[in-house]
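Participant: Next comes the sequence, and after it the predicted model I'd like to discuss.
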Amino acid sequence: MTHEQNLLFAAFAVQMSLVPAPKALEATAAWAVDPGTPLPDRLIAMEVLTEAGRATITQLLRAAEAEFEGNTAAALQAVVEDPHAFGRYFHRVALSEEGDPDAMSTLAGATATHGHPGLLAILHETPGRYKGESEYARGGMGRVLLVHDAHLGRDIAMKELLPNVSRSGETASLGNASPVRLSVPLINRFLQEARITGQLEHPSIVPVYELGNRRDGQLYYTMKLVRGETLHRAIHQAKRTEDRLALLPHFVDLCQAIAYAHSRGVLHRDIKPANVMVGEFGETVVLDWGLAKGRGQNDVHQEGFADAMRALNAGGDTALADTEYGQIVGTPAYMPPEQARGELDKV
């Protein structure tokens, strides 16, 4: 390793909270006296860095060098001066075919994602393609933008990941929290949501158009813009019996969509009227597959769901609402009984 590579490795190790800053300084000082032993070897010998952490930092280092065509000194300067540089490199590794999902999950303190279907090759946003962005909705994991696709001349919806979001929903500064420890679980959830939704091809399931990386390093995926109102709103506006009966075809369409998803081994786990759109021309579209689970795939929501269900059973709706996932799943009235009881392995 070159002088700059050793320093860049140390910078990433500290930024990722894999190595305490004092230990990194200690190892760097020893390396400066005796550069014959690379910094990664010293950190491992000091038992402050694992081989999995070393492998992932090495991937980040390569991503940083690639941006500057092998100029490690320029990459090091960018990491020091640009607060967004680290996030860009991390997202590239997370989305690359070479990215090790087990190592990424280890960094977040999560269970290794054995049997993971693999991370997608990165697709960069085409400059100037998406115009007229306006925020439509915002949640705990990301926000939905209304954008105009200039290439195809149509309005679409874009969901954008907000990586540095804490449980309280406030953006965390890089100075008081590790961006990776906040980002890794969100990246896993976001990628799973985009992947599962995109694999379900049904008239009543919102189609995904594109998954990629924005110019500022944030992940996004685009999908059909469904104009209309939620089934929840339509039900509350239907005051007469005949008005409510007129909504039954939408319920049948919903059942067909869920049956199709089940045939593909996918459970939505958050079916409720607020997640179903009734279009202006009679279409029914199931939205928000963010909590979905695929058969045989690692459940990236397992821990969050378990915490929420324990809170529900211990303290009711109020305690549930205070948890991260309680704010997402909302009222238990629409949950499968097994899920509400915390028997997640049976869902």
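Facilitator: Nice, thanks for sending it over. Residues are numbered from 1 along each chain as shown.

Participant: rest of the way, CA atoms for contacts and neighbours
Facilitator: Will do.

Participant: Can you mark which positions in the helix or strand harbouring Val80 are buried?
Facilitator: Applying DSSP states H and E as the criterion places Val80 in helix 72-81. Buried residues in helix 72-81, defined by neighbour count with 16 or more other C-alpha atoms under 10 Å: 72-76, 78-79.

Participant: Kindly reformat those residues as TSV containing distance to His148.
Facilitator: Shown next, in TSV, are the buried residues of helix 72-81 (distance: C-alpha to C-alpha, whole Å):
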residue	distance to His148
Thr72	38
Ala73	39
Ala74	36
Ala75	34
Leu76	37
Ala78	32
Val79	33
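
Participant: Put this next to the first one:
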Amino acid sequence: MQDRDLIVGVLAAQAGFATPSQVLTAAAAGLVDSAPDSLLTRLERTGTLSVERRKILEALVEQALAARKGDTRAVLESLGATPEVLQTLASGVASPPTDGQPPTAATDIPLERPGQYTRLQELGRGSQSIVRAARDEIVGREVALKELAALVVPAEDDSSRAARARFLREVRLVAGLDHPGIVAILELARREDGTLFCAQKLIRGATLQARLLRCRSPGERLALLRHVLDACQAMGFAHSKHVIHRDLKPSNVMVGEHGETVVVDWGLAKHREEPEEVVPLIASSPEPGLTVAGVAIGTPAYMSPEQARGDLAAIDARSDVFSLGAILYQVLTGRPPFEGATSDQILEKVRAGDFHPVRALAPGAPPELAAIAERALQHRPPDRYRDAEELARELSAYLTGGRVRAYRYGSWELLRKFVAANRALSAV
């Protein structure tokens, strides 16, 4: 099998467009044909791929190849394709089943108890899920219900099954992160019609994005710095559990009525040990703030260069650090570091590392905070903070009057810090 066909096979399986057995069957058919067609053509001819899905898959392949300058082996490596998987695809022979447990089927999820939830207003929706406020009549409290969109529920094609598997993965991943700054999962269940949903703690308040939009001065934005620190500490905990979010942005940070900060929407999150997954592409989104799924994972204005390149194997905790740095940048300047009319324009700037220094846009921004943001936004992952906990320590040092390692102090600045610290000690 040609390298391009190997990429097609891996992406088709990861996107849920074809099962591994369907890919293997099509691959095996190509081995016996005297003039074999491409794997794409064979998958379409057998009815595995619709015309529309073939176009999407072709776009995924082209985007992956462009991100790796046509190096097919580098693309396969970035997709997490192991030598064993590649050998299996190339030979058209299925590997024996493993001893691992298969994913839990949707029918294994307990049914919603009759009359338990009274669904109220819609709070938000994405491409495959809807979040609604609801009242739990059994315990007498309001919760948030996140459920799969109706178009996913009745379908039994591979894409819908993949969407349900991703939903279950998200719920179980977040349920394992017990931290006050991470949205709490209360229950996983399904409705009579098969709709999967999870009950989450309802956070009354507004997103950090909404709070930023209401600010009328740099001082009002700086008052939100504590919430950026809280988000960094929550992500520091997630990173300590080897979980990365991959879609951090102000609209995914909730600021509660009582001042609490909660990181939400973990739909693109993954554990470090999980195999990489590619979900169907949303190409050239006219709305730059929307999440772009596919080879580029995340939200363009806040994603790291490695995410923008589609280098999935390189995405780690430092990619989340970059996104947190972009949030801090917006707090300091009033705008995200990368802007453009379309997602493609923004992605190009992200890949080039093309952003203005903080104090070029906001001369009055504290220089120490500017240094923290710009270190988090470094183009090369090794030049950033190691993880969100290290970034949180820098922000905490600034807020408590300590020394910020990313900032180069002058002699007078160090003297003023020394005097201020000694005055504080004398007052104790």
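Facilitator: Noted; the coordinates are in hand. Keep in mind that this is a model prediction, so the values were computed, not measured.

Participant: picking up where we left off before, and the helix holding Val80 of structure 1, what does it pack against?
Facilitator: Packing partners of helix 72-81 of structure 1 (3 or more C-alpha pairs under 8 Å, 6 or more residues apart in numbering; DSSP states H and E): helix 3-15, helix 51-67, helix 85-95.

Participant: so which of those is the most packed in?
Facilitator: Ranked by mean neighbour count, these are led by helix 85-95 with a mean of 23 (mean count of other C-alpha atoms under 10 Å).

Participant: Determine how far the helix or strand that it is followed by lies from the middle of the whole chain.
Facilitator: Using DSSP H and E, the next helix or strand after helix 85-95 of structure 1 towards the C-terminus is helix 101-107. On the basis of C-alpha atoms, centre = their mean, to the nearest Å, helix 101-107 of structure 1 sits 14 Å off its chain's mean C-alpha point.

Participant: Give me the buried stretch members for the helix or strand following helix 101-107 of structure 1, please.
Facilitator: Past helix 101-107 of structure 1, further along toward the C-terminus, the next helix or strand under DSSP H and E is strand 130-138. Neighbour counts using 16+ other C-alpha under 10 Å place Tyr130 of strand 130-138 of structure 1 among the buried residues.

Participant: In terms of secondary structure, what does strand 130-138 of structure 1 contact?
Facilitator: Here strand 130-138 of structure 1 touches strand 142-149, going by 3+ C-alpha pairs under 8 Å, 6+ apart.

Participant: Contacts only, for Ala55 of structure 1.
Facilitator: Ala103 (C-alpha atoms under 8 Å, 6 or more residues apart in numbering).

Participant: what's the distance between it and Ala11 of structure 1?
Facilitator: 15 Å (C-alpha to C-alpha, to the nearest Å).

Participant: can you check Glu65 of structure 1 too?
Facilitator: In terms of C-alpha to C-alpha, Glu65 of structure 1 sits 14 Å off from Ala11 of structure 1.

Participant: count of neighbours near Glu147 of structure 2?
Facilitator: 23 (other C-alpha atoms under 10 Å).

Participant: Tell me the counterpart of it in structure 1.
Facilitator: Taking TM-score structural alignment, Glu147 of structure 2 has Glu160 as its aligned residue in structure 1.

Participant: out of everything not next to it in sequence, what's closest to its match?
Facilitator: Tyr220 (4.3 Å; C-alpha to C-alpha, 6 or more residues apart in numbering).
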